[in-house]
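Colleague: A structural model of the following input is requested.
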Amino acid sequence: MDNKYEYFDKMYEVTGNNSKFGPPSIGICTSEGVALVSMKSRKSKLMITENMDTIYMIDDHIGCVLSGRIADGRVLIDQARVQCQNHRFNYNEKMPVQSCVQTVSAKASEFGNVKDSSLGRPYAVEMLFAGLCNDKPQLWHMDSSGTYMSYGIKSIGNIDETQLETLCTEVNSKQINLYIAISLAKKIIGMDSDVFILQI
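Modeller: Now for the predicted structure:
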């Protein structure tokens, strides 16, 4: 390609599409707490689903689920874990959820940096972060470009957007509690799901 920025845009488009074909996951943030619900991706009947981690603990107040290339996601998760422990060691406090997401975003956006030529493509992964900060539940989404935003309800992976809109309507209109919202999410993505809950 003539322009290097066109190349970067194409790479982000390809990796972004890859992350949309992973197993579906839903993050739900209510006034009572925050939860991640993720379907166990079973590619073979010989696989033991109990040993298939779909939700990762970053610290005792932050959890994460990812969709896309698992190897890429684990690199970013290791980055988040190291930064959380460094923050705890240096400041004797838990790392704020947004600060944790920001450090992962900085790592994910290294692609295209002329100072770091080792990264030949973007990280092909989308991530949902659920955590508590000052007893306030938070849900953050980060895409393959490193862009992150806060949400009340967000999904990643291969999921029907119409069903997610129905879940959003149920949660917002009826102000249902966290556990009923989790039950509704499991109906969308499957009852054989992993659940991570942080409750106030």
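
Colleague: Every contact and neighbour count from this point should use C-alpha atoms.
Modeller: Will do.

Colleague: Give me the buried stretch members for the top helix by length along the chain, please.
Modeller: Across the chain, the longest stretch assigned as helix under DSSP state H is helix 70-91. Going by neighbour count (16 or more other Cα atoms under 10 Å), the buried part of helix 70-91 is 70, 72, 73, 76, 77, 79, 80, 81, 83, 84, 85, 87.

Colleague: And stretch 165-179, by the same measure?
Modeller: Neighbour counts over stretch 165-179 (16+ other Cα under 10 Å) mark 167, 168, 171, 178 as buried.

Colleague: roughly how far is that stretch from the heart of the chain?
Modeller: Taking Cα atoms, centre = their mean, to the nearest Å, one finds stretch 165-179 lying 20 Å from the centre of the chain it belongs to.

Colleague: same check, this time on stretch 192-200
Modeller: For stretch 192-200, the distance to the chain centre is 13 Å (Cα atoms, centre = their mean).

Colleague: Could you also give me the structure for this second sequence? I'd like to compare it with the first:
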Amino acid sequence: MTSIGTGYDLSASTYSPDGRIFQVEYAGKAVENSGTAIGLKVKDGVIFAVEKLVHSKLLVPHANRRIQTIDRHIGLATSGLLADGRHISNRARDEAANYRETYNSPPPLKAVADRLGLYVQAYTLYSSVRPFGISTILGAVDNSGPSLYVIEPSGVFFGYNGAAVGKGRQLAKTELEKLKLSELSIREAVYEAARIIYLVHDDAKEKDFELEISWIGSESNNLHAHVPDDLLKDAEAKAKAALETFE
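Modeller: Just a heads-up that it's a prediction; the model follows:
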């Protein structure tokens, strides 16, 4: 029995007879139409990589980044609607700052992900708001070591060793599963992340894109930072060479 087109998809607060909330499912479709974002948890840190599709040649390079710093040791990457991603990153900063102020210590990623998941889930409860059209990857190196979480538009979140969201997530997940993530160093993971993003972009190669990569770990003194330009260019060159070999 299908419920699409019978009025059950007009509000986020209405269930269909088979127990689905279509507005949340539609938010997931918005993520699937966006560039791919991946996260890797390796032995000495966390890597984020994003395929930022360039919609106009007039855009300034590196503007409207899809990787954000939440706290000094926490990074965030989103796939989906760009404005929703900015809103969620600002909310995540507020939650991290609130934890730091309340407990006078750096916020653990689990606490930030938990609070952010509750916030996202609240937007699936009321007919006056719409769910966020993004999936969010959160990563950090804290007292428990490297950690990585993904928050879905429904508000559910899970911990991952490697995660992918966006248009090319299935191929990216397949490639991530081939890696021995627990044995990779953070610098090696930069090359793997670049290779995977170039590989998944190959399906939409008529569109230009910008590769964004950031890391948290031993190479950055456990602080979230974008990778140095020379390393990024080297990783891109090797990713292009690997793609030609793959073809």
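
Colleague: Show the residue spans covered by the strands in structure 1.
Modeller: Secondary structure of structure 1, counting by DSSP state E: strands at 25-29, 33-39, 55-59, 62-68, 125-133, 136-142, 148-150, 153-156, 193-199.

Colleague: matching residues in structure 2 for the last one?
Modeller: Counting by TM-score structural alignment, strand 193-199 of structure 1 pairs with residues 211-217 of structure 2.

Colleague: what's in contact with the matching stretch?
Modeller: 44-52, 65-67, 73-75, 139-141, 146, 186, 190, 194, 197, 222-227, 232 (Cα atoms under 8 Å, 6 or more residues apart in numbering).

Colleague: Quick one: residues in contact with stretch 30-38 of structure 1.
Modeller: For stretch 30-38 of structure 1, using Cα under 8 Å, 6+ apart, the contacting residues are 23-29, 54-55, 64-65, 130-132, 136-139, 152, 177-178, 182, 185-186, 189, 193-200.

Colleague: Quick one: buried ones out of those?
Modeller: Buried by 16+ other Cα under 10 Å: 23-29, 54-55, 64-65, 130-132, 137-139, 152, 178, 182, 185-186, 189, 193-199, out of the contacts of stretch 30-38 of structure 1.

Colleague: The strands of structure 1 into JSON lines, with extra columns for distance to residue 101 of structure 1?
Modeller: Formatted as JSON lines, the strands of structure 1 follow (distance: least, Cα to Cα, whole Å):
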{"stretch": "strand 25-29", "distance to residue 101 of structure 1": "15"}
{"stretch": "strand 33-39", "distance to residue 101 of structure 1": "16"}
{"stretch": "strand 55-59", "distance to residue 101 of structure 1": "11"}
{"stretch": "strand 62-68", "distance to residue 101 of structure 1": "10"}
{"stretch": "strand 125-133", "distance to residue 101 of structure 1": "7"}
{"stretch": "strand 136-142", "distance to residue 101 of structure 1": "8"}
{"stretch": "strand 148-150", "distance to residue 101 of structure 1": "8"}
{"stretch": "strand 153-156", "distance to residue 101 of structure 1": "16"}
{"stretch": "strand 193-199", "distance to residue 101 of structure 1": "17"}
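
Colleague: Of the ones you listed, which is nearest residue 4 of structure 1?
Modeller: Within those, the stretch nearest residue 4 of structure 1 is strand 125-133; the backing value is 22.0 Å (Cα to Cα).

Colleague: how big's the offset between the match of strand 193-199 of structure 1 and structure 1?
Modeller: For stretch 211-217 of structure 2, the mean distance to aligned residues of structure 1 following superposition is 1.0 Å (mean Cα distance after the TM-score superposition for structure 1).

Colleague: if I look at the equivalent of residue 119 of structure 2 over in structure 1, how far off is residue 71 of structure 1?
Modeller: Under the alignment (TM-score structural alignment), residue 119 of structure 2 maps onto residue 107 of structure 1. Distance, residue 107 of structure 1 to residue 71 of structure 1, by Cα to Cα, to the nearest Å: 15 Å.

Colleague: and what of residue 4 of structure 1?
Modeller: Relative to residue 71 of structure 1, and taking Cα to Cα, residue 4 of structure 1 is found at 26 Å.

Colleague: Go ahead and flag the most central residue of structure 1.
Modeller: With distances taken as Cα atoms, centre = their mean, the residue of structure 1 nearest its centroid is residue 128 (1.8 Å).

Colleague: one step back: who's in contact with the longest helix of structure 1?
Modeller: Contacting residues not belonging to helix 70-91 of structure 1 are listed as 56, 58-59, 66-67, 93-95, 100-101, 103-104, 107-108, 123-127 [Cα under 8 Å, 6+ apart].

Colleague: Which part of structure 2 matches it?
Modeller: Under TM-score structural alignment, helix 70-91 of structure 1 corresponds to residues 82-103 of structure 2.

Colleague: if we can go back for a sec, the longest helix of structure 1 vs strand 55-59, what angle?
Modeller: Helix 70-91 of structure 1 and strand 55-59 are oriented at 20 degrees to each other (axes from the mean of the first three to the mean of the last three Cα atoms, to 10 degrees).
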